[in-house]
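Q: Need coordinates for the below:
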Amino acid sequence: MLRYLPFLLVLALWIYAFIDCLNTPESQVRGLPKVVWVIVILLFGEVLVGPIAWLVAGKARHPAQGGGGSTPSEWHRNHSASPRGNWVAPDDNPDFLRSLKEENKKDEALLKDWEADLRRREEELRRKQENGKNAAGTEGADGTADGPQGKGGHGGPEDTPPAAKD
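A: Next comes the predicted model:
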């Protein structure tokens, strides 16, 4: 298997140089016209002269413009917080973080309103129960008023005393 490795590497370089030459704009081709470079790569590809000549002398290679960086991490560092409107992760976007704070303030205010309304309603219920207890007049040992329907005033099956066992 290893005896095929040199052949595969030569083939891979040959294919890469050929595709790179075809995809390179005419303005970036140096030395010879693009058609001649394709012929040189194809004719001298087996001995690596054509592909290596293309990679060394055939294409004008410029470093990335605008501080692109030679590695992916450098590129991301230079392009992560671009003011040109590129996509920014939500946790790095100040507008998104500001909107979260505003929503949080609105939610807290709504929660406070709900809590105040709940306290008000509970207080009204307490007052109504106290008024009802005062009107009924008697209270049992557990603090519930005895009304016409029995202890607690509900009149359900749980309010009836258990049957005596004979």
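Q: use CA for all of it now, contacts and neighbours both
A: OK.
Q: Which residue ranges of this protein form helices?
A: Listed in chain order, the helices found in the chain under DSSP state H are 5-23, 34-43, 49-53, 72-79, 94-136.
Q: what's the shortest one packed up against?
A: Based on contacts counted as 3 or more CA pairs under 8 Å, 6 or more residues apart in numbering; DSSP states H and E, the elements that helix 49-53 packs against are helix 5-23, helix 34-43.
Q: Which of the residues in the shortest one are classified as buried?
A: To tie it back to what came earlier, the one meant is helix 34-43. By 16 or more other CA atoms under 10 Å, the buried positions in helix 34-43 come out as Lys34, Trp37, Val38, Val40, Ile41, Leu42.
Q: Same check on the longest one?
A: Across helix 5-23, burial judged by 16+ other CA under 10 Å covers Val10, Leu13, Trp14, Ile15, Ala17, Phe18, Asp20, Cys21.
Q: run this one through as well so I can compare:
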Amino acid sequence: MPLLVGLALLAFWLYCLFDAITTPDEETRNLPKLLWVLIVVLLVPVGGAFWLLLGRPSGPRRPGSLFSDDGLSRPEAPRGPDDDPEFLKELDRRLRDED
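A: Down below sits the predicted model:
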């Protein structure tokens, strides 16, 4: 049981550290990014909680977020050629012309 708690704390700390490092400088709240990274590293058990509550950007506006800037719609994912109706029409036309 103590091993599981330790692994959970390690996972939480690593998540918070990675999140603090990858957050753009201009999006951190209350303190500069470098100070937040130091807080997460030096105050292992509570530094991550401080980061999530006080330093992490609020809202889903970060790059790679599931939502766009309006918070409502998901950005359009790239489509492959087999999902493009125009490409499929052109391919069908080419195949018919070869026969």
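Q: quick one: TM-score?
A: The TM-score (TM-score structural alignment, normalised by the length of the second structure) is 0.72; 90 aligned residues with a CA RMSD of 2.1 Å.
Q: Closest to Asp92 of the first structure out of the buried residues of helix 5-23 of the first structure?
A: Asp20 (37.0 Å; CA to CA).
Q: Can you find the partner of the closest one in the second structure?
A: If you follow Asp20 of the first structure across to the second structure using TM-score structural alignment, you land on Asp19.
Q: Could you measure from that match over to Trp36 of the second structure?
A: Distance of Asp19 of the second structure to Trp36 of the second structure, computed by CA to CA, to the nearest Å: 10 Å.
Q: next one: Pro85 of the second structure
A: Distance from Pro85 of the second structure to Trp36 of the second structure, by CA to CA: 48 Å.
Q: next one: Asn30 of the second structure
A: 9 Å.
Q: Please enumerate the shared neighbours of these two.
A: Gly55 (CA atoms under 8 Å, 6 or more residues apart in numbering).
Q: quick one on the thing from earlier: which one, of the helices and strands packed on helix 49-53 of the first structure, ends up nearest to Lys151 of the first structure?
A: Counting by CA to CA, Lys151 of the first structure lies closest to helix 5-23 out of those; the figure is 92.4 Å.
Q: That closest one packs against which elements?
A: helix 34-43, helix 49-53.
Q: mean shift between it and the second structure?
A: For helix 5-23 of the first structure, the mean deviation from the second structure after alignment is 1.3 Å (mean CA distance after the TM-score superposition for the first structure).
Q: Using a markdown table, lay out the helices and strands packed on helix 5-23 of the first structure together with distance to Gly68 of the first structure.
A: A markdown table is the format used below for those (distance: least, CA to CA, whole Å):
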| stretch | distance to Gly68 of the first structure |
| --- | --- |
| helix 34-43 | 27 |
| helix 49-53 | 26 |
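Q: out of those, nearest to Glu74 of the first structure?
A: Comparing those by CA to CA, helix 49-53 comes nearest, at 27.9 Å.
Q: how far apart are the closest one and its match in the second structure?
A: Averaged out, helix 49-53 of the first structure is 0.9 Å away (mean CA distance after the TM-score superposition for the first structure).
Q: re the thing from before, any chance of the helices of the first structure in JSON lines, plus distance to Gly150 of the first structure?
A: Listed next are these as JSON lines, based on distance: least, CA to CA, whole Å:
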{"stretch": "helix 5-23", "distance to Gly150 of the first structure": "94"}
{"stretch": "helix 34-43", "distance to Gly150 of the first structure": "104"}
{"stretch": "helix 49-53", "distance to Gly150 of the first structure": "103"}
{"stretch": "helix 72-79", "distance to Gly150 of the first structure": "77"}
{"stretch": "helix 94-136", "distance to Gly150 of the first structure": "12"}
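Q: Looking at the second structure, name the residue matched to Ser50 of the first structure.
A: Quick fix: residue 50 of the first structure is Gly, not Ser. In the second structure, Gly50 of the first structure lands on Gly47 (TM-score structural alignment).
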